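Sharing a sequence plus its predicted fold:
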Amino acid sequence: MHATVGWTEDGQQRSALWRSENNAPPPKAVHIVRDDISADVAYKRASIGEYMLWRGDFNNARQLMKAITRRAQTRARKPTASPAEDFHLHRQDQARRARILGMLLVELDANYVLDYPRAPDVRLAATEAYGESAEPSLLSLRELLSLIGAHEWRRTGVHIPALDANIEPHFGVFSPLRGEYVQLVADTPLPSGSTTAFDIGTGTGVLAAVLAKRGIAHVIATDKDPRAIACATANLDRLGFADQVEVQLADIFPAGRASLVVCNPPWIPTKPTSGIEHAIYDPGSRMLRAFLDRLGKHLEPGGEAWLVISDLAELLGLATRDDLLAAIDRAGLLVLGRTDTTPTHPRARDADDLFHAARSRETTSLWRLAPR
């Protein structure tokens, strides 16, 4: 259920649905602002938690957002002796900026029309993100810009060399830009006689597609996010794998067993702040531990699992290799082998990044596991 926000404008009572991907609380009060508001005033009002509903030229709103963003930037920190402390402070800064930037609102009418001078047509992007609408909506300009960007990603797609095709990520579904983990799954020799596979936490469906392309006769791809289910289904259908891959809404495992189980879990054991961050952040490594603990019940005799995970959390001091090995051991599993690769994303080479020391040493590994 969406909350309804009410406000008074030009002497009339108005209301609209509240939309927030990062679960920001609905406004208790809404203040109308126009083209004449200065960036300094807007920033001060946003900083104290005042929601401002824009009623002016759309391009001016975008310029105002850029100005608020500059003012909300935290002065560059020097790394401390504790990467974990640096990381937690960084996440606090990110949350503070997100709160401030989320205070500038726009309204979509019941048909997702953005009724502002010089506003783009966002009806398709909003429908892709939210589904059909029958009521006006209030959302932050920041979120609106993100769904416009997501629409463009979906339209152009992300090229996956292992598939020689594009994957089209949907709004709220993590994009497979970190291609090294996809290539690991594409290159690792399949267990002998593998005819069935589970892709756990499928997201866009990219790994399920790779497994199908490699000849696995029956793949079940699971995810607990309905948006991911819709995204994976659309990608697999478009790529011609609908007959090989079954997509299921499930919290980790489907029923039954498979000869190969593949999982690329969230790799940072801390709290996500939006739906899409669940692909990266997992408090207490809940998904990883649940996957390992329940894995043995879902492997066919002689089968194996591929756990594909980054060691960035270890390099940041948020987890240890001993933690991972102990979890594998407690689950009654043994390590058959491990293949490592280095990240190719630009941040791994950005010397100005606060976490460059960790990112430059990051390794993504495919751990081959089997029951003892």
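Arrived safely, thanks for sending. Predicted model, so just to flag it, every value in this text is computed and none were measured.

use CA for all of it now, contacts and neighbours both
Fine.

residues contacting the residue lying closest to residue 23 once chain neighbours are set aside?
Excluding its sequence neighbours, the residue lying closest to residue 23 (CA to CA, 6 or more residues apart in numbering) is residue 274, at 7.0 Å. By CA atoms under 8 Å, 6 or more residues apart in numbering, the contact list for residue 274 reads 21-23.

could you measure residue 274 against residue 181, distance?
23 Å (CA to CA, to the nearest Å).

which residues in the protein form helices?
39-47, 58-72, 83-101, 123-130, 141-156, 179-187, 206-213, 226-238, 286-295, 312-315, 321-330, 356-359 (DSSP state H).

Next, the buried residues of the longest strand anywhere in the chain.
Scanning the chain for the longest strand, with DSSP state E as the assignment, gives strand 299-310. Of the residues in strand 299-310, those buried by neighbour count under the rule 16 or more other CA atoms under 10 Å are 299-300, 303-310.

For it, which outside residues touch it?
Residues contacting strand 299-310 (CA under 8 Å, 6+ apart): 181, 191, 194, 257-267, 362-371.

between that strand and helix 179-187, how many degrees?
150 degrees (axes from the mean of the first three to the mean of the last three CA atoms, to 10 degrees).

angle of strand 299-310 against helix 286-295?
Using the same axes, to 10 degrees: strand 299-310 against helix 286-295 is 160 degrees.

picking that back up, okay, the contacts of residue 274 in TSV with neighbour count and distance to residue 53 next?
Shown next, in TSV, are these (neighbours: other CA atoms under 10 Å; distance: CA to CA, whole Å):
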residue	neighbour count	distance to residue 53
21	13	18
22	17	18
23	11	18
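
what's the most distant pair in the buried residues of strand 299-310?
300 and 310 (26.4 Å; CA to CA).

ok, and here's another one to check against it:
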Amino acid sequence: MNPQSTKDGGRRWLTTVGTKMPRTVVAIDDGITADEAFRLAAAGAGLAWHGDFPGARNLLAALSRRCGTAAGKPFQEQRNHRSRRARILGRLLVPLDPGHVLPLRRGPDVREACAEVFGPSETASLVSLRELLGIVGAHEWRVKGVEIPSLGAKIHPHHGVFSPVRGEYVDLVARTPLPARQLAFDIGTGTGVLAAVLARRGVERVVATDNEPRALACARENFARLGLDGIETLHADVFPPGRAPLVVCNPPWLPVRAHTPLERAVYDPGSRMLKAFLDRLPRHLEPGGEAWLILSDLAELLGLRTREELLGAFERSGLEVRGREDIRPRHPRANAKEVTTLWRLTIRAAPVPD
């Protein structure tokens, strides 16, 4: 990952999400009221905290409460609200000394977590507290791992790589009958969890692609942990060269713009990846083979895409549906009406002439 670094006041600006250093940075401590801090942050000022660490977290929580809620609003209004909230909360800043040492009293040791994301540091820096907490949380997930029952093992996500905490799509890949075992492509591998499931199911060779270097590094580490030597990783926009009898893809589910690198695992503006996958698939799927496209119907529930549009995209790409596997999500934050589907797609046969 290549964080943005901007020198300001003797400290670099560190971020993984591309936000810019606030033009005005105000030094504050626990003498400031939450209302005044919110007024400054909402106006665009950065708030450089100089109190103890628990005080910074308390202020962040107070700012969050003052941002209000958009619950019950239409999807786009909720996204706009979350975007504004993220901007305001991201303006509460904390210092890091050389070596990513957090100098605040009663602060945690963040050195290892920051080094994983930003690399080594020999200079002082400023970082958003909200982003720092996310980095620390991601490091804890990386160490702890996510249990994948169908693997009988854990997957360890890296910061910025989508974690398979919603495991129903993994279950679909684990239970759907394999059309072949000699070769499979895993498109947009992320943590590598689906490639690992295919290898554990007996697929002899798996080629896993992704266009994010951090995802490929994460996948390679997971394959090494699991002792899976038959999986190749390749940096590619979508497909590797050649054809396979099985192609698996779990693309982002919502066709709207992503605001952060992590959101690119969920949001696919204009369905760019989905369309690229479907349009190019006939050139990479062996005749008679299957492509497993995994999609939630959440976009349909939110009015962002219709089922007719999805089926029409299949038809325009020369594909037909051989079958489908459905599953309800188990995650408590999932939409209660949501269904995740594994579409079994094949190349449509040319009509037989009379």
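Nice, I can see it. Since this is a predicted model, take the numbers as computed values, not measurements.

tm score of chain vs chain?
The TM-score (TM-score structural alignment, normalised by the length of structure 2) is 0.95; 346 aligned residues with a CA RMSD of 1.3 Å.

Aligned to the residue nearest to residue 23 of structure 1, what sits in structure 2?
Residue 274 of structure 1 maps onto residue 260 of structure 2 when the alignment is built from TM-score structural alignment.

just residue 261 of structure 1 next, same as before
Match for residue 261 of structure 1 (TM-score structural alignment): residue 247.

dump the residue contacts of that match.
Applying CA under 8 Å, 6+ apart, the residues contacting residue 247 of structure 2 are 184-187, 285, 290-292.

Apply 6 Å and report the result again.
184-185, 291 (CA atoms under 6 Å, 6 or more residues apart in numbering).

To which residue of structure 1 is residue 54 of structure 2 aligned?
Match for residue 54 of structure 2 (TM-score structural alignment): residue 59.

if I pick the most centrally placed residue in structure 2, what's in contact with it?
With distances taken as CA atoms, centre = their mean, residue 162 lies nearest the centre of structure 2, 3.2 Å away. By CA under 6 Å, 6+ apart, the contact list for residue 162 of structure 2 is empty.

Residue 276 of structure 1 versus the equivalent of it over in structure 1, what's the distance?
Taking TM-score structural alignment, residue 162 of structure 2 has residue 174 as its aligned residue in structure 1. Noted for residue 174 of structure 1: a distance of 6 Å to residue 276 of structure 1, by CA to CA.

which residues do the two both contact?
Joint contacts of residue 174 of structure 1 and residue 276 (CA under 6 Å, 6+ apart) do not exist.

From residue 221 of structure 1, how far out is the residue mapped onto residue 186 of structure 2 from structure 1?
Structural alignment places residue 186 of structure 2 opposite residue 199 in structure 1 (criterion: TM-score structural alignment). Between residue 199 of structure 1 and residue 221 of structure 1 the distance, using CA to CA, works out to 5 Å.

Which one of these two is surrounded by more residues?
residue 221 (31 against 28; other CA atoms under 10 Å).

and that one, what does it touch?
198-199, 202, 247.

what about residue 259 of structure 1, neighbour count?
Residues near residue 259 of structure 1, counting by other CA under 10 Å: 22.

and the gap between it and residue 245 of structure 1?
15 Å.

my guess is residue 56 of structure 1 meets residue 35, correct?
Yes - at 5.3 Å, residue 56 of structure 1 counts as touching residue 35 under the criterion of CA atoms under 6 Å.

Neighbour count for these two, which is higher?
Per other CA under 10 Å, whichever of residue 56 of structure 1 and residue 35 has more neighbours is residue 56, with 18 against 14.

Now do the contacts for that one.
Per CA under 6 Å, 6+ apart, neighbours of residue 56 of structure 1: 34-35.

and stretch 164-177 of structure 2, which residues are buried?
164, 167-174.

could I get these as JSON lines with distance to residue 318 of structure 2?
Shown next, in JSON lines, are these (distance: CA to CA, whole Å):
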{"residue": "164", "distance to residue 318 of structure 2": "31"}
{"residue": "167", "distance to residue 318 of structure 2": "30"}
{"residue": "168", "distance to residue 318 of structure 2": "28"}
{"residue": "169", "distance to residue 318 of structure 2": "25"}
{"residue": "170", "distance to residue 318 of structure 2": "27"}
{"residue": "171", "distance to residue 318 of structure 2": "28"}
{"residue": "172", "distance to residue 318 of structure 2": "24"}
{"residue": "173", "distance to residue 318 of structure 2": "23"}
{"residue": "174", "distance to residue 318 of structure 2": "27"}
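
highest average neighbour count across the helices of structure 1?
When you average the neighbours per residue for each of the helices of structure 1 (mean count of other CA atoms under 10 Å), helix 206-213 leads with a mean of 25.

That one against structure 2, how far on average?
If you overlay the two and look at helix 206-213 of structure 1, the average distance to its match in structure 2 is 0.3 Å (mean CA distance after the TM-score superposition for structure 1).

can you list contacts of that helix?
By CA under 6 Å, 6+ apart, the list of residues contacting helix 206-213 of structure 1 reads residue 199.

What angle do helix 226-238 and it make with each other?
30 degrees.

Relative to residue 313 of structure 1, how far out is the counterpart of residue 309 of structure 2 in structure 1?
Alignment note: residue 309 of structure 2 maps to residue 323 in structure 1; criterion TM-score structural alignment. In this view, residue 323 of structure 1 and residue 313 of structure 1 are 11 Å apart by CA to CA.

Check residue 267 of structure 1 too.
In terms of CA to CA, residue 267 of structure 1 sits 7 Å off from residue 313 of structure 1.

again with residue 198 of structure 1
In terms of CA to CA, residue 198 of structure 1 sits 25 Å off from residue 313 of structure 1.

swap in residue 225 of structure 1?
Look at residue 225 of structure 1 and residue 313 of structure 1: by CA to CA, they are 24 Å apart.

Over to residue 42 of structure 1?
Where residue 313 of structure 1 is concerned, residue 42 of structure 1 sits at a distance of 37 Å (CA to CA).

Repeat that for residue 125 of structure 1.
34 Å.

surely residue 159 of structure 1 meets residue 166?
Yes - if you go by CA under 6 Å, residue 159 of structure 1 and residue 166 touch, sitting 4.2 Å apart.

which residues touch the nearest residue to residue 280 of structure 1 once chain neighbours are set aside?
In space, residue 280 of structure 1 comes closest to residue 266 once its chain neighbours are excluded; the distance is 4.3 Å by CA to CA, 6+ apart. Residue 266 of structure 1 makes contacts with 279-282, as judged by CA under 6 Å, 6+ apart.
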